[in-house]
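Peer 1: Predicted coordinates and the sequence they were generated for:
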Amino acid sequence: MKLFRNGLLALAATLCIPVALSAPAAATTKLKMVLNWKYQGPQGWFFLADDRGYFKAEGLEVVMDQGNGSGAGVPLVANGTYDVAFGDVNALIELAAKKPDDAPIAVYVMYNRPPFTVAVKADSPIKTPKDFEGKTLGGAANDGALKLFPALCKITKIDCSKVNVTNMQPNLREQMLMQGQVDGVFGYVNTIRFSAKLIGVGDDKLRYINYGDYGMDLYSNAIIVSKKLAKDNPEAVKGLIRAINKGLKDALKDPDAAVAAVAKREPLIKIPVERERFDATLTDEMNHPEIAKIGLGNVDMDRLKKSIDILVEANSLPRTPKVDEIFTPAFLPPASELPHKLF
């Protein structure tokens, strides 16, 4: 009897082996994500999340492509080219006002201070937006500041038709400004500041006409996902945000590791400059006082509503999107897990 029982156990064990070996692995969700710009220091938190296995732990494989401006990612998600973008909330508001059925939605807002600016040479006669009239300003077609220029014109009561706006390749922006081919250039403060530094132009050679100084207290870049992804695979969106949030917290603890993760993808970057860019982005674009209360990634709903109203009125948009059409906190980690300070 003992031999018989042992034989049955051995047979059962043998039969279980192929069952265990044939158990399917958990499916991996592949996501295509477009960044706001070329690979630079402030994108290090995304790459840390990848390198440290945070995406993989959430069952995700995330491909991150370089972008061509913060406004460019929104339509690319809307048309299905990408699942995710690190893009401008204000471009999202405009799309939601015009084509609400196509518009994606923001799920994690990272840039909570308005970085939009027109940079001029330090000795330029341009001191205020009124001085733009009669001058030539240049910017990349998908630049967030350029797209918001009509709103700035309306708020500051200047005549946009008296400003000559020309498009340029992004890599020529600072060079064309310093050579006097244009009187000012559109962009994000730190993008211009450090791109200029890379061509040997110190910050003392530039001045900035910042939109935020003229009543445009807007949010900026966020993780934006397609409505289809949010509806069909909410767990993937939650996992994506958890992973990015972990990467961000790691980057805050070790900025050098974050910049090194960028250099791994783009060996030609100048690490000291990108390290400075990383710090400046935290200070100037992400350090709104509200994060101490609500955490980075979340928004103040009243402030976002005011932002929507500013853009709708200034750009004469056909409808006013509701706040929950633009941002949802449904995919955020618990508030205790969000960063509440950056330094």
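Peer 2: The structure has been received and is ready for your questions.

Peer 1: make it CA atoms for all contacts and neighbour counts henceforth
Peer 2: Noted.

Peer 1: all strands in the protein, in order from the N-terminus.
Peer 2: Under the criterion DSSP state E, strands of the chain are mapped to 29-34, 60-65, 84-88, 105-109, 116-121, 136-139, 164-167, 184-188, 206-210, 221-225.

Peer 1: and the angle from the fourth one to strand 221-225?
Peer 2: Okay, so that is strand 105-109. Interaxial angle, strand 105-109 versus strand 221-225 (axes from the mean of the first three to the mean of the last three Cα atoms, to 10 degrees): 140 degrees.

Peer 1: Presented hereafter is structure B, for comparison with structure A:
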Amino acid sequence: MSLMRSVFAAVLATLAAAPALAETDVKFALDWKFEGPSAPYFVALDKGYYKAEGLNVTIDSGPGSVAGIARVAAGTYPIGFFDINSLMKFRDQNPDKKVVAVQMVYDEPPFAIVSLKKTGITKPKDLEGKILGAPAPDGAFAQWKAFVKENGIDAEKVKIENIGFPVREPMLADGKVDAITGFSFSSFFNLRQKGVPADDIAVMLMSKHGLVLYGNAIMVNPDFAKAHPEVVKGFVKATIKGIIDTAKDPKSAIKSVMKRNETADEAIELARLEMALKDNIVTDWVKANGTGDVDPARLAKSIDQVGITYEFKAKPTAADIFTSEYLPPASERKM
């Protein structure tokens, strides 16, 4: 018995001395600040979903849904969350940088025209004769020409004023512009924080007025994905769990955001998250098919629509822009 105890003790000592399996460090870039819609990633972090996949994930804020793609292409952030329509243009301009989307998050984009009800803008044609404030690098403004074509707007009758992101909502609130382009859940709640009553704000979603575009997606650096396919699969799997949990219980999920942004207003961030879930993440298509994937035919049509705004040198295919190879089975993606 003493021999067995000695052997057993030796085994325990060996196990105790053995180093724990190292986690893979992953830097993940968001498109914007730590706000309500970023909850799924922090939920996945706080609940240990990334850790369970052997990942040590660091989440950083980003410079916008367009500019951040270059970070992924450069490998500064091997994985990021940015606009898939801007990725189409980026790939065309940088054919050697084959960044690819691996998980769709915004099944419908939050691209919107936001105005105050006193301007009388209730439909796209009402923008004629008005001043539209639009930051040049804004993801929503990037779709302006397609929006114009789909809705028969006389673009020459709309004055476009290039304004910075920080002054966009203040200029609308002060009446210096009649409408602005932006993400619905950003501009709406930024106006609310400026004291504008909710009933005075009008949000016109471009997806409800002819645009079939997708929105932001998880995208990866091609060299990183080739070298670490299991890391990408694990990241996507864990993120999907975070999205599903967030959709089921937004009130709990927002706590994960507030831990990282203590100066934010929790009620506003919760409402911002709930708007994103309703309008962009948990759509009818996602309810039927699960989160994360795309309809290839719709994606192909969206590339055509982006081509209205942007002249491709070599128009990409849907397969160039998005791959489902890193997604878990549909049964694990049901909302």
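Peer 2: Noted; the coordinates are in hand. Everything numeric here is computed off the predicted structure, so don't read it as measured data.

Peer 1: Provide the TM-score value for the superposition.
Peer 2: Once the chains are laid over each other, their TM-score by TM-score structural alignment, normalised by the length of structure 2 reads 0.90; 335 aligned residues with a Cα RMSD of 2.5 Å.

Peer 1: can you tell which of the strands of structure 1 is closest to Thr281 of structure 1?
Peer 2: Counting by Cα to Cα, Thr281 of structure 1 lies closest to strand 184-188 out of the strands of structure 1; the figure is 9.9 Å.

Peer 1: so where do the helices sit in the stretch 1-150 of structure 1?
Peer 2: Listed in chain order, the helices of the stretch 1-150 of structure 1 (DSSP state H, counting those that start in this stretch) span residues 2-21, 44-51, 54-57, 73-78, 89-98, 144-147, 149-156.

Peer 1: and among the strands of structure 1, the most buried is which?
Peer 2: Among the strands of structure 1, ranked by average contacts under mean count of other Cα atoms under 10 Å, first place goes to strand 84-88 (a mean of 30).

Peer 1: just checking, what packs against that one?
Peer 2: strand 29-34, helix 73-78, strand 221-225 (3 or more Cα pairs under 8 Å, 6 or more residues apart in numbering; DSSP states H and E).

Peer 1: Now do the second one: which range of structure 2 does it align onto?
Peer 2: Counting by TM-score structural alignment, helix 73-78 of structure 1 lines up with residues 68-73 of structure 2.

Peer 1: Residues contacting the matching stretch, please?
Peer 2: Applying Cα atoms under 8 Å, 6 or more residues apart in numbering, the external contacts of stretch 68-73 of structure 2 come out as 29, 31, 62, 77-80, 82, 87, 90, 97-99, 219-222.

Peer 1: could the helices and strands packed on strand 84-88 of structure 1 go into a markdown table alongside distance to Asn210 of structure 1?
Peer 2: Written out in a markdown table, the entries for those read as follows (distance: least, Cα to Cα, whole Å):
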| stretch | distance to Asn210 of structure 1 |
| --- | --- |
| strand 29-34 | 26 |
| helix 73-78 | 23 |
| strand 221-225 | 16 |
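
Peer 1: Can you tell me which of the ones you listed is nearest to Phe149 of structure 1?
Peer 2: Among these, the nearest to Phe149 of structure 1 by Cα to Cα is strand 221-225 (17.0 Å).

Peer 1: what about the helices in the stretch 201-343 of structure 1?
Peer 2: In the stretch 201-343 of structure 1, the segments counted as helices under DSSP H, counting those that start in this stretch are 227-232, 234-253, 255-265, 271-285, 291-294, 301-314, 323-326.

Peer 1: Columns distance to Glu58 of structure 1 and mean neighbour count on top of the ones you listed, output as JSON lines?
Peer 2: Putting the helices of the stretch 201-343 of structure 1 into JSON lines (distance: least, Cα to Cα, whole Å; neighbours: other Cα atoms under 10 Å) gives the following:
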{"stretch": "helix 227-232", "distance to Glu58 of structure 1": "15", "mean neighbour count": "15"}
{"stretch": "helix 234-253", "distance to Glu58 of structure 1": "5", "mean neighbour count": "21"}
{"stretch": "helix 255-265", "distance to Glu58 of structure 1": "20", "mean neighbour count": "20"}
{"stretch": "helix 271-285", "distance to Glu58 of structure 1": "26", "mean neighbour count": "19"}
{"stretch": "helix 291-294", "distance to Glu58 of structure 1": "25", "mean neighbour count": "15"}
{"stretch": "helix 301-314", "distance to Glu58 of structure 1": "29", "mean neighbour count": "18"}
{"stretch": "helix 323-326", "distance to Glu58 of structure 1": "25", "mean neighbour count": "18"}
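
Peer 1: Serialize these to JSON lines and add fields for distance to Ala20 of structure 1.
Peer 2: Supplementary listing: the helices of the stretch 201-343 of structure 1 in JSON lines, determined by distance: least, Cα to Cα, whole Å:
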{"stretch": "helix 227-232", "distance to Ala20 of structure 1": "30"}
{"stretch": "helix 234-253", "distance to Ala20 of structure 1": "26"}
{"stretch": "helix 255-265", "distance to Ala20 of structure 1": "38"}
{"stretch": "helix 271-285", "distance to Ala20 of structure 1": "47"}
{"stretch": "helix 291-294", "distance to Ala20 of structure 1": "46"}
{"stretch": "helix 301-314", "distance to Ala20 of structure 1": "50"}
{"stretch": "helix 323-326", "distance to Ala20 of structure 1": "45"}
